[in-house]
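**Q** Using only what follows, build the 3D model:
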Amino acid sequence: MRQLTALDAQFLRVETATTTAHVAGLAILDSADGTVTKDALADLLLARLHLSPALHLRVAEVPFGLDHPYWVSDPHFDIGNHLFETALPLPGDDQQLADAVADIHSRRLDRAHPLWEMHLITGLAGGRVAVYTKVHHAAIDGVSGAETLAALLDLTPDGHLRRRGGAAATPTRSAARTSSLRRTASPPTAPPPANLPPATDGAPSAPVVAAIQPPVVTAGLQGAVDLPNGQPVACLDPTASGAPGPLTAEAAPHVPATTESTPGGQHDLADKARGGSSGGRQAPGLFGMLAGAAVRTMTHPFTAMRSVVRAAGDLDAIPVIANVPGAKRIAEAARVVAGERRDRPGMPPLTAPRTPFNGPITAQRHLSFGSLSLKDVKNVAKAHGISVNDVIMTLCTSALRSWLSEHDALPEAPLVVAVPVAVRTGSAKEVVGNQISAMVTPLPTNVADPKERLRAVGAAMAQAKRRFALAPATWPSELCSVLPAPLATLATPAVFRLAGVAFPPINLIISNVPGPQFPLYLCGGRLLSYYPLSVVTDMSGGLSITCFSYDGMIDFGLVACPERVDDVWSLIGHLRAALDEVLDERVGDEFRDGVGVDLVAG
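**A** You can find the predicted model right below:
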């Protein structure tokens, strides 16, 4: 049992009739002669439920919203509340799939159960199947989401039938499984006996977890910048590994995340996931919740003041606030008072121009998806002496510029985007919730020449990375802690709606999660593509772009409110055209055949 942090609770509060706050992924699979079925998925989920806390914990609300909710075990877990099946009509093309998934993606998760769903979608052309999975953002961030995905995947087609290091098991069928799938499972509530084998049936092999889980700390940043405590910062240009590192700095500096203690003591959900002593705890009773809320209410003025002081040092990096006269001087003064002796790199102007992406959104969602060659992206990076991440950001910049030009809406100023950054510590890998921050940076959509735009993106990203490396931003968590829980619950929807209309802080969110560069399998079916799908809100804009690198490709998932972007598929075409635009003759002659280039990490 653990109480949600202010940041986790904010993801719950942001949900309204028009806004959902779950993140999702659309996996396209070879059906493997029909082995990917609802029954097989149910067996796999029940066997591996304990490997991810987000899958077996539900939210327990505090009466009257007086305090942040708690994560508690669901003693009546029922797989039938989470696993569903849909069949597409002929011909089962990508447009039909996107429409079906968009409808599911637009619906909020039921908070009476653990906050996730999985949908098996059959009837796709070419004998394929799709598996769409969504998990509430209050429960996972980019790193923990990748770990949850890793828990369900295998290195071999028969991995779901094996013990780790053992022989293939004989699959069984039961009448209960083939009828209603209303099976229940209880999360582990006590440490396993010492004489049990180290792995359970169906547990994924360690290489899968290592491959999908984004690294938290790696080698130094391009430019050899060190953190103030002497640690090297994360590698945001991981050309040594041959795979695109996280554009979002998922391999971010190893910095402590903001934590909050819960009334009555702190209980680590990692213990629950491992079957530890705290695994079976439930939320405190009514009296305990109210007592905890009373304590937090009394101490909140001090907590809020501490958060304001901490956030003050980042005033020049917070959109909208950074443009207030005197914000930079206040930020400098706050850093001096805090004893910070190292100068931080300056920030460029962060005024988001007006675009069709920004404004009130509706409950409807449209989405599109597509893939680009990782080899081609790496070729461009090699030819121009920049990082793979910078090339991906350039492709997004060019695609957005093309779309805005088509709609006669290209602003003179550059767009402003938020790039999520993981600040998850090694000890928190199995803890449900978020440990994230954000880099905010301009995108030079106002630069016409493609090569010049490529260089401008590289310069903007380098500046943002340098600033984050020296002083990882904690302001998203700190700002969420300023208001007491009851007031935050009332104010958050109104603030988001007002910001989208009056002063949008950013134009959109662009995110990337790195993945493995070899095939993986789900219930025996080979994973062909994995398209990540994210959140759109009134404040962050009616369009989000997310990508995931896997098995030699970069898979893009775009989510949009049709009121803001009514032709989201055209952006996929613009992404492909943007890559062709920078794959010039020099790239083709010297690099297209892969001479001297480690194209795909294996």
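
**Q** make it CA atoms for all contacts and neighbour counts henceforth
**A** Noted.

**Q** Test my guess that S73 contacts L57.
**A** Yes: at 4.7 Å, S73 counts as touching L57 under the criterion of Cα atoms under 8 Å.

**Q** Neighbour count for these two, which is higher?
**A** The neighbour count for S73 versus L57, taken as other Cα atoms under 10 Å, is higher for S73 (28 against 25).

**Q** how far away is L57 from L12?
**A** According to Cα to Cα, to the nearest Å, L57 and L12 sit 15 Å apart.

**Q** What are the contacting residues of stretch 29-39?
**A** 83-85, 120, 127-131, 177-178, 181, 522-529 (Cα atoms under 8 Å, 6 or more residues apart in numbering).

**Q** Just these: which are in strands?
**A** With DSSP state E as the criterion, strands contain 83-85, 120, 128-131, 522, 525-529 from among the contacts of stretch 29-39.

**Q** Now the second one, please; I'll put the structures next to each other:
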Amino acid sequence: MHQLSSQDAQFLYMETAHNLAHVTSISVYDPHTVPGGGVVRFKDILAHVERRLAANPLLTRRLLRLPLELDYPYWIEDEFFDLEYHVTHGRLPEPGDWRQFCIHMARYHSRSLDMRRPPWEMYVVEGLDHVDGLPAGCYAIATKIHHAAGDGASLTRFFASLSDIDPQGTPAIPLQPVEPGSDPMPAFGTLARRALLNNLRSPLRLGNALLRTVPGLLETAREAARGKEGSSPRPRYPVPHTRFNVAVSPHKVFDARVVPLADLQAARVLVPGATVNDVILAVCSDALRRYLQRHDELPEDSLVAWVPINARARAGADADGGAAGNRISAMTAPIFTNEADTVERLRRISQSTRRSKEARAGIPARLMTDLTQHVPAATQVLASRLVLQTGLAARLCNVFISNVPGPQIPLYMNGACAVRNFGLAPLADGMGLFIATPSYNGRVSFNVISTREIAPDIDVLMVCFDEALDAMREALQTAPESGKRTTAARRVKTPAKRRKTPARARKTTPARRRATRKRVSPDGQPD
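**A** So this is what the prediction gives:
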């Protein structure tokens, strides 16, 4: 009998009609790799998923919640499981281009899961015949799964278990079948006893976890008091109010751009010590800066990003890294949208994220997640509702930016090769912009998720991403190989919010406006 952790349950307790806590992963497949020139039919996909059910107990388990939330929910076998209820089939409306695909996926992501059944769905979409950059005949599989079932790392492994490493059907990872019926419906008396014991033990376990944090807390306090030798204490950054920090509606919007991973890796030379994640944050910062400037809404203070951290153990990955459920922590970091210079922005982001990670080193991410494991369920429910009602998210950050590294080899399903991967993540009141950047097979996709009210011109926002990526490439071409800047490159401060911004930064030229109305492919090329 598997019980949800407090972190898993939090995604249940914070879900509302507008704040849906599921993720949608999209894989686009090219059937031209099917052996013998075969055709992949819907029944073939159904049969493939059915063969992998034994290795994925998540697919056949539903949630059992206790009355009054006396304890955290349990995963139990769905006695009425029906695969064909969870896997459906459709076709992209004409003209079947990238814009139609984004609209279709945004609507699919906006619909809630049926929580009376195993919390996942799979939607097979055909008709991607006019998406620039994709071969004719491609189809997509959009898999929607509740965040209570796992974080980015565990869901990556989940999707890998459904994939193959070659067209012949060799599983991408070793499959470990689970005995059916391993999570039957428990008796009410058993649930009541466990709830009573868990609530009695919670204060003791919480106290024990707090004692384990004392050394880290003391060290962090010492470093904050004296500062590290040769460095200044990490400054605190205010969170400015932006159009992204409002209540969200149920009407989601989605768009994406795909770039070679090698381009982002090459940009690290601009700032010694910079990581790919720093480069991704810098690109997102530049794009948001340009977008807010177009609306004359760029604040003087930098936007602050919420960046998740994988809290799974590096050692013993088999034991922890592949476990279901959530094992995540997070850090907040300024992304310096008030810095106009591309390379200087990357340098400041790299320094800031390094300081954030060093500040968290005194209190390990796994230890911080351990603290939340021992909070009673009823307390977690009240805390989650308080967060939603007070709009706490808007005071913590402006944007959620998540980088989930994926497999860097081609994966297959039914012999068809996955040629693109996209991802849509949940929003929350006060945090109406999510930028997911999963990588796969040498490419990184910048996936933007928001609402119609917050980003009614998401096509303009994607043009800003195009310009930000171009600016990073230009900086790489002009910078010396050593990564040092020339003396001519100086920091340019952002004009005040109420000041008149340059015409090119504030709005698009007529040629650019015409370009934004064209269909644009995920690779950034006009259709």
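
**Q** re the thing from before, of the ones in strands among the contacts of stretch 29-39 of the first structure, select the buried ones using a ChimeraX command.
**A** Filtering these down to the buried ones (16 or more other Cα atoms under 10 Å) takes a single ChimeraX command:
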select :83,84,120,128,129,130,131,522,525,526,527,528,529
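
**Q** closest to G65 of the first structure among the ones in strands among the contacts of stretch 29-39 of the first structure?
**A** Distance to G65 of the first structure, by Cα to Cα, is smallest for L83 among those, at 29.8 Å.

**Q** who touches the closest one in this structure?
**A** Residues in contact with L83 of the first structure (Cα under 8 Å, 6+ apart) are K38, A42, E117, M118, H119, L120.

**Q** Can you tell me what it aligns to in the second structure?
**A** Alignment note (TM-score structural alignment): L83 of the first structure maps to V87 of the second structure.

**Q** Not counting its neighbours along the chain, what's nearest its match?
**A** M122 (4.6 Å; Cα to Cα, 6 or more residues apart in numbering).

**Q** mind checking the SS state of that neighbour?
**A** Under DSSP: H, G, I helix; E, B strand; the rest coil, M122 of the second structure falls in the strand class.

**Q** how close does it sit to A142 of the second structure?
**A** Going from M122 of the second structure to A142 of the second structure by Cα to Cα gives 6 Å.

**Q** who's more crowded, the two?
**A** The residue with more neighbours, out of M122 of the second structure and A142, is A142; 25 against 22, by other Cα under 10 Å.

**Q** Kindly state which residue of the first structure is aligned to the more buried one.
**A** Checking with TM-score structural alignment, A142 of the second structure has Y132 as its match.

**Q** Please report the number of neighbouring residues for the residue nearest to that match when sequence neighbours are not counted.
**A** In this structure, Y132 of the first structure finds its nearest non-sequential neighbour in L26, 4.5 Å apart by Cα to Cα, 6+ apart. L26 of the first structure: 23 surrounding residues under other Cα under 10 Å.

**Q** Assign L26 of the first structure to helix, strand or coil.
**A** strand.

**Q** Let me see the contact set for it.
**A** A130, V131, Y132, T133, Y530, Y531, P532, L533.

**Q** between the residues you listed, which is nearest P356 of the first structure?
**A** Closest approach between these and P356 of the first structure, by Cα to Cα: L533, at 20.3 Å.

**Q** The closest one: neighbour count?
**A** Neighbour tally, L533 of the first structure, other Cα under 10 Å: 29.

**Q** Can you tell me what it aligns to in the second structure?
**A** Under the alignment (TM-score structural alignment), L533 of the first structure maps onto L424.

**Q** Its match and T24 touch, don't they?
**A** Yes: counting by Cα under 8 Å, T24 is a contact partner of L424 of the second structure at 5.0 Å.

**Q** shared neighbours of the two, which are they?
**A** Common neighbours of L424 of the second structure and T24 (Cα under 8 Å, 6+ apart) are H109.

**Q** Dump the ones in strands among the contacts of stretch 29-39 of the first structure to TSV, plus distance to S511 of the first structure.
**A** Formatted as TSV, these follow (distance: Cα to Cα, whole Å):
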residue	distance to S511 of the first structure
L83	27
F84	28
E85	29
L120	25
R128	27
V129	26
A130	22
V131	21
L522	24
G525	27
R526	25
L527	21
L528	21
S529	17
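
**Q** ok, of the ones in strands among the contacts of stretch 29-39 of the first structure, which one's closest to T394 of the first structure?
**A** Out of those, the member with the shortest distance to T394 of the first structure (by Cα to Cα) is S529, at 22.3 Å.

**Q** how near is that closest one to G123 of the first structure?
**A** Taken as Cα to Cα, the span from S529 of the first structure to G123 of the first structure is 17 Å.
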